[in-house]
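# 3D model of this:
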Amino acid sequence: MAGVQTAGVIDVHAHVVLAETFGAAGTLGPEMGGQDGDAPWFRVGEYRLDGVRYAGSAFMDPALRLARMATAGIDFQVLSPNPLTYLHHVPAAVAIRFCRIHNDALACQVAAYPERLAGLAALPMQDIGAAVEEFHRAVGDLGLWGAAIGTDMPHRLDDAGMDRLYDACVSRDVPLFLHPGPAGIDGPAGDPNLKDYDLDVVIGFAAQETLAVARLIFGGVLDRHPALDICLSHGGGSTAFLAGRMAQAMRKRPWSPPDHRKDGAFEERLARLWFDNHLNRAESLSLLTDLVGEDRLVFGTNFAGWDAPEDLGTHTPPAHLADNARRLLRRP
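Okay, the predicted model is just below:
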């Protein structure tokens, strides 16, 4: 516990790949190959990621992770599921088994390095009852610090059925993290325009995050759960750029209830969400900060990922971001 309490830099956006989960979803995998050559690959169902090496990398080797964290000046890291393995659209029994294996393995890994690492649970979101059950097991029994789920699942974030999970987060007093996964891994294929140039990740992720913000606010999730803390990846996607348009819609459109139509109602709710600062451009972060304030931002890197900041070893994030992370994580 002392590690996070005294950490000067806390990274809340860092994914982990766990060897114990390979083959845990049956024919869907996951599996990987080519890791010893020049063409590594990773497969989940019909989706194949090429050119990313997991074996012998910080994604899978905690010793390498800790060494790279030291080089990057990161004191503490919160590990979340690989977004390629959310499996929110597969048969519930497959997802339930996979998430249990994942969370057991993650809990073992972070327990070995409590001064440097913590973990967020994977949940079988196609069955909300099972997701709530696994959430309580992962947080209550395994000691994980919350959960991380995708933004694309069989039901929407503002679906009334999701209230059971939101209530569970409040009752356990832990945050919920949202991060997109590429459309089509185990569910609907998504926009075919996103299938080239990594657009499903570069633009599709931002679209999913922006949609998540809109549904959480327009759909009344924050009104129904005032004590709920949700943190969105990549600065909420395009939220900062589109906030004016979303606010105008909430004031003007017929679906908006009376209490949402008041001036500032959208902005007030937006400032109750949390965002990591992983936006890759200072001007974009400045726009988001102007909207939500300094106290709702946390430091995130997508550690070891293709879009991780290149200057981690030479740039120290502001100290207040670590204080914010401690508040979000309930580790004062």
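# Please count neighbours and contacts with C-alpha atoms only from this point.
OK.
# Can you say which helix or strand has L79 in it?
strand 76-81 (DSSP states H and E).
# Following the chain onward from that strand, which element is next?
Counting by DSSP H and E, the element after strand 76-81 in chain order, helix or strand, is helix 92-111.
# What is that next one packed up against?
If you count contacts as 3 or more C-alpha pairs under 8 Å, 6 or more residues apart in numbering; DSSP states H and E, helix 92-111 packs onto strand 117-119, helix 128-136.
# So for V174, which of the ones you listed sits nearest?
The closest of these to V174 is helix 128-136. By C-alpha to C-alpha, the value is 10.6 Å.
# same for that closest one, what does it pack against?
Using 3+ C-alpha pairs under 8 Å, 6+ apart: helix 128-136 touches helix 92-111, helix 163-172.
# buried set for it?
Of all the residues in helix 128-136, those buried under the rule 16 or more other C-alpha atoms under 10 Å are 128, 130-136.
# Let me know which of the helices and strands packed on helix 128-136 is tucked in deepest.
helix 92-111 (a mean of 20; mean count of other C-alpha atoms under 10 Å).
# tell me the angle of that helix relative to helix 128-136?
If you take axes from the mean of the first three to the mean of the last three C-alpha atoms, to 10 degrees, helix 92-111 sits at 10 degrees to helix 128-136.
# And for helix 92-111, what's in contact with it?
18, 20-21, 24-26, 62, 87-88, 117-119, 121-124, 126-127, 130-131, 134, 138, 142-144 (C-alpha atoms under 8 Å, 6 or more residues apart in numbering).
# want to put them side by side, so please do this one too:
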Amino acid sequence: MEMRIDFHTHILPLDLPDLTGKFGQGRWPVLEQKCSCGADIMVSGELFRKVTDQVWDAKKRIQDMVAEGVDMQVLSPVPVTFSYWAPIEQALYISQFQNDFIAKTVNKHPDRFIGLGTVPLQDLKVAIDEMKRCKFELGLAGIEIGTNVNGENLDAPEFIEFFQMAEKWNIPLFIHPWETMAKDRTERNNFMYTIAMPSETALAAASLVWSGVMEKFPDLKICFAHGGGSFPYILPRMDQGWEVWPDLRKTSMPPSHYAHKFYFDSLNYDSRNIQYLIDCFGYKNVLMGSDYPFLLREIPPGKVIDDTLKLSDEVKANLLGRNALRFLNLE
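Sure, this is the predicted structure:
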């Protein structure tokens, strides 16, 4: 039977230190446990998100995996912990704390978990050093980064060396929305999650294809969360812009040429959207991902792929597991 690998899951250590107390006031996420089965993530004294014990308890995660037919999870940090706003020594501390925790969890359950680390992108030398440690010392399979760094899009010149080294070391990057655009207009109705995150992801992907980053680093492996957000659907409009504004071109080919190098998780909830991703980018560039263990996750993981009736068994096997192993260099 083919493996089912959930590429998009998040984990947070229960003993995450209270860095507000350690370093002084700041926007540090604090985990306040309310009971054995749940906790509140607090930021600046306000509730950011309620979480269940699945966010830190590996045994609970494995129980859910067995119940839902998932063989392995790819563990990545919760984006609120990226902390790109913080002084670099402090941001490195929380990055390394999480990276060590994820590596220990993977080492304890190597048949169940694959790990992704995180790095403090506000300082490129430190970020590159920690990326190197994640791969060559901790044995993590890739790095999760945010869609922007303190308001700077990922095509900013200061990030070029980071992408260069990720390509050189063959380290896959998982790009997840955080610090989304239009925050003042998306506070109500949780539009930050349903509208702003997909738009933020589209801007990150657009920045990388329009700027020439993907042309400069053709072997760079990048996967976008949430099916790429709105990016797949606005890509034809970007190509049209590239055609009609030759003075703005920074690449030799239109954006869609470079977008075909991207990978996307499958978290878009609709089999028609899955089919569109496959039609646009190929079935080998879509990885099953659920956003476990949060409220917006897909239950059971891979349901939308299973419900896409026109897919052959071979294609489904790639979507549900093989593609994740290939992306993470773990075939």
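# Could you report the TM-score for this superposition?
Scored by TM-score structural alignment, normalised by the length of the second structure, the superposition of the two chains gives a TM-score of 0.88; 315 aligned residues with a C-alpha RMSD of 2.2 Å.
# tell me the contacts of the counterpart of G115 of the second structure in the first structure?
Alignment note (TM-score structural alignment): G115 of the second structure maps to G119 of the first structure. Listed by C-alpha under 8 Å, 6+ apart, the contact partners of G119 of the first structure are 78-80, 106-107, 110, 144-146.
# And the helices in the first structure?
2-6, 62-72, 92-111, 128-136, 163-172, 199-202, 204-218, 221-224, 239-252, 265-270, 282-292, 319-329 (DSSP state H).
# residues in the second structure aligned with the fifth one?
Counting by TM-score structural alignment, helix 163-172 of the first structure lines up with residues 160-169 of the second structure.
# And for that stretch, what's in contact with it?
Residues contacting stretch 160-169 of the second structure (C-alpha under 8 Å, 6+ apart): 124, 127-128, 172-173, 213, 217, 219-221.
# if you set the cut-off to 10 Å instead, what comes out?
121, 124-125, 127-129, 131-132, 135-136, 142-143, 154-155, 170-173, 213-214, 216-222 (C-alpha atoms under 10 Å, 6 or more residues apart in numbering).
# For the buried ones among those residues, write the corresponding ChimeraX selection.
A single ChimeraX command is used to select the members of these judged buried by 16+ other C-alpha under 10 Å:
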select :121,124,127,128,131,132,135,142,143,154,155,170,171,172,173,213,214,217,220,221,222
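# What is the equivalent residue in the second structure for L291 of the first structure?
Checking TM-score structural alignment: L291 of the first structure goes with C280.
# List the contacts of that match.
232-233, 235, 256, 259-260, 274.
# Same check on K221 of the second structure?
K221 of the second structure touches 142, 163, 166-167, 170-174, 214, 261-263, 327-328, counting by C-alpha under 10 Å, 6+ apart.
# again, only using 8 Å
167, 170-173, 261-263, 327.
# Tell me which residue of the first structure lines up with it.
In the first structure, K221 of the second structure lands on D229 (TM-score structural alignment).
# can you name the residues of the second structure that the strand holding L79 of the first structure overlays?
Residue span in the second structure matched to strand 76-81 of the first structure, by TM-score structural alignment: 72-77.
# A14 of the first structure and A247 of the first structure: what is the separation?
With distances taken as C-alpha to C-alpha, to the nearest Å, A14 of the first structure is found 31 Å from A247 of the first structure.
# actually P258 of the first structure, sorry about that
Taking C-alpha to C-alpha, one finds P258 of the first structure at 14 Å from A247 of the first structure.
# what do you get for N82 of the first structure?
Relative to A247 of the first structure, N82 of the first structure is positioned 33 Å away (C-alpha to C-alpha).
# cool, and V292 of the first structure?
14 Å.
# can you list residues touching both of the two?
Common contact partners of V292 of the first structure and A247 (C-alpha under 8 Å, 6+ apart): E267.
# coming back round to it: compare N82 and A247 of the first structure and say which one has the larger neighbour count.
Set N82 of the first structure next to A247 and count neighbours by other C-alpha atoms under 10 Å: A247 wins out with 21 against 17.
# circling back to that earlier point, select, out of the helices of the first structure, the one closest to G34 of the first structure.
helix 62-72 (19.8 Å).
# Can you report how many residues neighbour Q63 of the second structure?
Neighbour count for Q63 of the second structure, taken as other C-alpha under 10 Å: 12.
# Alignment lookup: it to the first structure.
Per TM-score structural alignment, Q63 of the second structure is aligned with A67.
# TSV please, covering the helices of the first structure and showing distance to W306 of the first structure.
Below are the helices of the first structure laid out as TSV (distance: least, C-alpha to C-alpha, whole Å):
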stretch	distance to W306 of the first structure
helix 2-6	26
helix 62-72	15
helix 92-111	23
helix 128-136	30
helix 163-172	31
helix 199-202	11
helix 204-218	14
helix 221-224	33
helix 239-252	22
helix 265-270	29
helix 282-292	18
helix 319-329	23
